[in-house]
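Visitor: Next comes the sequence, and after it the predicted model I'd like to discuss.
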Amino acid sequence: MPEFVIGDTDFLLDGKPFQIISGALHYFRVHPDLWADRIDKARRMGLNTIETYVAWNAHSPEPGEFDVSGGLDLDRFLRLIAEAGMYAIVRPGPYICAEWDNGGLPTWLLRDPELRVREFEPRYLAAVRGYLDDVYRVVAPHQIDRGGPVLLVQVENEYGAFGSDKRYLAALTHYTRAAGITVPLTTVDQPTHEMLANGGLDGVLHRTASFGSQSTARLKTLREHQPTGPLMCSEFWNGWFDHWGAHHHTTSVEGSAADLDALLAAGASVNLYMFHGGTNFGLTNGANDKGVYQPLVTSYDYDAPLDEAGDPTPKYHAFREVIARYHKVPDSVPPEARPAPTPVAVLGDPAWLLDSPRRWGTAQEHENLPTFDELTPAPRLAFLRTTVDVGAPGVLTFGEVRDRATVFFDGDRLGTLLREHRDRAIRLPRARGELLVLVEDLGRVNYGERIGEAKGIIGGARVHGEPLTGWEVVPVDVPALPDLLPEVSAAERPSGPLSGPVAVRGGFDLDEPADLFLDTGHWGKGLVWINGFLLGRYWRRGPQRTLYVPRPAVRAGRNDVVVLELDTMLEPEARFVPRPLLGHTEA
């Protein structure tokens, strides 16, 4: 069997120096029917390795579960990498950041108020060990010394930016080895002295760095903390992510290519973050909070060499040219993108969610208003309803809104409160009436101290300083929503704008399956399903305007579209456009 080890100055593959030229490709952000295509395009750019995170919360939405079906079939993903003649790097966390909801940590961990994440805490470590055992049952047979593609496994992720608990890192290392992982183990940290010192274990875990510029200087700092062995930038940031209400981030093609050239010229190994970003399908986007809460958009295009739809960009060709200076690259390159089909679907049959909130989930009775995390499973969208009878009109106040709450009183919309604006109060027009609040979790923080915080309404609701009690809570069954729509008795086609929350539906025809780009520019805020596949969120505030529809999600002939509009829809039509519209840039 092949042997892959860490030498004095290089990675050694069967005793010969081996420079890893890798690209990040997260299987859980790409439709599984497109995995082979994306892997092949990585090979044709000159990469020899594919790196992926493993998202614990995707595989284990509840304790005791470990789903490896469909788009979570890590075994199949690794087999496809091997079939393409490439190698693999696996980064299972348990914390991954990745601009992914909660940094990959399952929400059910925090049901135990005594549990503390990312440190040497017995209850957390017990859960982590179970997860790592599940992951490594899949990964271990794919290691290179067993004839598979896996060269490296990473322990934790940028831990030096969070803590310095060496016992915790040692425990993760022990669990990894005990589960049958024999390939070299690595860590990754930003190249500052403090982070590299805090995030590693001398002589046990091989340190690598994450950065996107100043390659020579960054490698010098890394070498001070990793005095022997190969240098590696295991997250070469060749792009960046976007959050709602900001601009679309891009990086210079020429600048990124020059920094990649400097890395390869220095003999360092590299993993492009990202080679192909993919999409935060469904409700999987994370958020950042460094004083202001900023949820991430649905697209994870990342300004990567391969764009969200899997087409090569100028960065793809520039990187391929750089790699060709040091290694042989395949002769052929992928074709350029072609304009996508542009069907139009008229949306009608409106189902007003307030007409029957109980249609959309199972109602629960609670004396005091619970947070989302006190419900099982924790919802992403929920109706909270109670009766107000307070003697005189007053101001409704919440302890904290996480992350968006639209308030209705006797069916009339009073307004929407946003976490990022620190909204938490709204005037009630009367002393008596039915209060209904539609609360949305916009994505859990994936980086920093706020990882694992509760969602929903925190600290209850009050009027005149007195708590409101006697709540009916209806968690909306978001994945099942298209199936919960009422039967159509007489097709209704709205002639003008719609005010949500309302679900509408329609259909469009295609001659053959193709990637599509759904233009949401005339809608407000909500979710879209195509043939039951939840594409993700849209929001008028941008920057993202189109939602990517992967080719395997559509079919020749008739296709169904369902839209849940939570705000206002100016035009009840689903229009598709030839190319993606990801928003304005800083330039």
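Guide: Structure's in. What do you need?
Visitor: For the rest of this, base every contact and every neighbour count on C-alpha atoms.
Guide: Fine.
Visitor: Show me the helices in this structure, by range?
Guide: 35-45, 56-59, 74-83, 122-139, 166-178, 193-198, 215-225, 253-265, 314-324, 481-484 (DSSP state H).
Visitor: Of those helices, give the one that comes closest to residue 558.
Guide: Residue 558 lies closest to helix 481-484 among the helices of the chain, at 16.3 Å (C-alpha to C-alpha).
Visitor: quick one, what contacts residue 97?
Guide: 103-104, 157, 446-447 (C-alpha atoms under 8 Å, 6 or more residues apart in numbering).
Visitor: top of the residues you listed by neighbour count?
Guide: residue 104 (28 neighbours; other C-alpha atoms under 10 Å).
Visitor: From residue 536, how far off is that residue?
Guide: Distance, residue 104 to residue 536, using C-alpha to C-alpha, to the nearest Å: 18 Å.
Visitor: adding another structure so you can compare the two:
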Amino acid sequence: MAEVPYESRGSLTFKNGDFILDQKPLRILSGTMHYFRVVPEYWEDRLLKMKACGLNTVETYVAWNKHEEYPGKFDFEGILDVRKFVQVAQKVGLYVIFRPGPYICAEWDFGGLPSWLLADENMKVRSNYKPYQDAVDRFFARLLPLVTDLQHSKGGPIIAVQVENEYGSYSDEVEHLMFVKELLLKYGTQELLLTSENIFGLKRAAFYQHALPTANFPEMGDGQKLFDMIREWSPDFPLMVMEFWPGWFDHWGQGHKGLAMPLFENCLTGILDAGGSFNMYMFHGGTNFGFMAGANYFANSTYKPDITSYDYDAPLSEAGDITPKFLRAREIVFEKVLKPSGISKLPDLPPNTPKANYGKVPCTHTMSFNQMLAYVKNNIECPSPIPMEHLKIHGGYGQNYGYIVYRTTLPAGKRLQFSSLPQDRAQIFINGTFIHVIDWRNPDLGINVDCTQDTNTLEILVENHGRVNYVEFGLNLLNEHRKGLTGDVSIDGKKLESWNIIPLEFDKEFVKSVCQCDKWVATSPSTCCYPALFKATLTITDAPKDTFLCTKGWGKGIVFLNGFNLGRFWCVGPQQTLYVPAPLLQQGDNQILIFEQENPGMSIEFLDAPILDETDKSNVEEADKEYPTGS
């Protein structure tokens, strides 16, 4: 017996290949913007620009790992106020496509999954493993009631809800999609359900009996194949590109990517000429603030961590500016869709936010690494190194983000050996002197050392550079990629024991403590050691404007502005500036805190334009040989 294709019971339905809303045909013209990548003061500005481009819908993911920091500890305030974001979209006249995951990919740490799931050594994410199911259930029980009254059937803007995300690229266990679907229904979802898949996953995880299938692609070659598959399942299914990629994301140490204008024009035109609806992923990328940038692991490749900027070469820049791609999209949408439907004029273009060049600011004070570590509250004694997710802190759920320090006593010896590759970047110090870096770029696990003293101090600073958010089918990395040291360390074949482990999380309490303490000394060339903290003050005399903090002349680290984590920087590029939205600044003094790991500078500079395409030629990696498959 043939399986019956899905029929929507929501406000948004479909027939004969068309979407229907309020008994009228609807062409969905959508763009992606993630509330958690944009300061809330700018949500309305970006959404109004979306409207001015001719779009009628905004799509957003939900970042579970930001909303539930630890089990049962929820946050839906400020930049995480997803309900308010949906309400702002309705205010400016946009429908909403809601993609709650629980897995979202999105070049976001662990694909939006909370890292505390990995405290369970047997965890199987994105499956019907019972502890994972229970965690998802608890999250949806809090999230979904916040927005169920904002569904279109209840007078709100939400017209569609997605079931998981690109599941066929990860697994063929369709039973898990059924579990997610049932949870959505359990907690009040009434609108059209859909899935989204790329060329590799659409048939592998066919779910067309339970949700509308949609496609993800950057060019019409793959697109036509996906459209044909969808139409084979049902001629009633409308053609919808849930992720039309108008650009791409960047990895540290590689060149700046994007999508050339002719390819962008051809794909957008092709979708519309085929009668399709679209969602541009991304329309406005925003920023991977803090430690939220994820990483990818493609077959026949290695770990590839993403940069802080999520500019994406999108129609709206990272700072929300209108780009040539925006203007071309506006022309195409108007000519192909809006003008034929009787719309004679688009809204006027809103202005871009003003930008400021505040110039150079000296770093006035510094604090040594050891003095900084004195303000870390947790200090764990352990016979062997363990990853951050297995530390018995935060109720036994481990450390989420940041760095982790491993210390032990090192006897005399000549060869230091790691049994497994540190995750993700280990700086090794002996008696306070830097020795070597081990990471995915320098994976040699054996290091020649010259320890002639009987007793030495070995110190290993490991940076969590972002958990993998996308792995290809058949790879089990999502369940295995724990951070820090995941194996033993030995000297001349003798295993090192009795470790002191310090979780350097850079949480708000720690940042506030070090900023207010009296351990700072004046910065000078003689005091510029590393790793270390550095402090500077930006004084603004008038209303603050957007600006870009230039990290040229520095090595690698993170920056806090008035206690807010702007994100990572690294001299290898391609990103050389960090975006600073004006709402994070204040008139008067603004405190800048820099954790520098490798090459301290004496000042920082604030520019009025970003630098996102400048790589250190001596460190640049070879670009990915295959086109990445999804977001």
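Guide: Structure received. Fair warning: this is a prediction, and the values are worked out from it, not measured in the lab.
Visitor: Tell me the counterpart of residue 356 of structure 2 in structure 1.
Guide: Matched to structure 1 by TM-score structural alignment, residue 356 of structure 2 sits across from residue 340.
Visitor: Pull the contacting residues for the spatially closest residue to its match that is not a sequence neighbour.
Guide: Nearest residue to residue 340 of structure 1 in three dimensions, chain neighbours excluded: residue 578, at 4.4 Å (C-alpha to C-alpha, 6 or more residues apart in numbering). Residue 578 of structure 1 sits next to 339-342, 516-517 when contact means C-alpha under 8 Å, 6+ apart.
Visitor: ok, now with 7 Å
Guide: Contacts for residue 578 of structure 1 (C-alpha atoms under 7 Å, 6 or more residues apart in numbering) come out as 339-342, 517.
Visitor: And the residues you listed, which is closest to residue 301 of structure 1?
Guide: Nearest member of those to residue 301 of structure 1, counting by C-alpha to C-alpha, is residue 517, at 13.3 Å.
Visitor: was I right about that closest one contacting residue 582?
Guide: No. Residue 517 of structure 1 is beyond contact range of residue 582, at 10.6 Å (criterion: C-alpha atoms under 7 Å).
Visitor: out of these two, which sits in the busier spot?
Guide: Neighbours per residue (other C-alpha under 10 Å) separate residue 517 of structure 1 from residue 582, with residue 517 holding more: 24 against 19.
Visitor: Which position in structure 2 pairs with that one?
Guide: Per TM-score structural alignment, residue 517 of structure 1 is aligned with residue 548.
Visitor: same question, residue 169 of structure 1
Guide: In structure 2, residue 169 of structure 1 lands on residue 177 (TM-score structural alignment).
Visitor: Provide the count of other residues in contact range of residue 255 of structure 1.
Guide: Neighbours of residue 255 of structure 1 (other C-alpha under 10 Å): 14.
Visitor: wait, what's in contact with the match of residue 169 of structure 1?
Guide: 163-164.
Visitor: Which of the contacts of residue 97 of structure 1 remain contacts when I look at structure 2?
Guide: For the contacts of residue 97 of structure 1, the aligned pairs still in contact in structure 2 (both residues aligned by TM-score structural alignment, their matches' C-alpha atoms under 8 Å) are 103-104, 157, 446-447.
Visitor: counterpart of residue 60 of structure 1 in structure 2?
Guide: Under TM-score structural alignment, residue 60 of structure 1 pairs with residue 68 in structure 2.
Visitor: ok, how many other residues are close to its match?
Guide: As a burial measure, residue 68 of structure 2 scores 19 neighbours (other C-alpha under 10 Å).
Visitor: Can you give me the distance of it to residue 613 of structure 2?
Guide: 34 Å.
Visitor: so what's the match of residue 60 of structure 1 closest to, chain neighbours aside?
Guide: Nearest in space to residue 68 of structure 2, with sequence neighbours left out and distances taken as C-alpha to C-alpha, 6+ apart, is residue 74 at 4.5 Å.
Visitor: Check residue 320 of structure 1 too.
Guide: Nearest one to residue 320 of structure 1, counting by C-alpha to C-alpha, 6+ apart, is residue 45 at 5.0 Å.
Visitor: go on, residue 34 of structure 1?
Guide: For residue 34 of structure 1, the spatially nearest residue (C-alpha to C-alpha, 6+ apart) is residue 552, at 7.9 Å.
Visitor: who's in contact with residue 528 of structure 2?
Guide: Contacts for residue 528 of structure 2 (C-alpha under 7 Å, 6+ apart) come out as residue 600.
Visitor: can you map out the strands along the stretch 301-450 of structure 1?
Guide: For the stretch 301-450 of structure 1, the strands defined by DSSP state E, counting those that start in this stretch cover 344-346, 348-352, 364-366, 381-389, 395-402, 404-409, 412-418, 425-427, 432-440.
Visitor: whereabouts in structure 2 does the fourth one align?
Guide: Alignment note (TM-score structural alignment): strand 381-389 of structure 1 is matched to residues 403-411 of structure 2.
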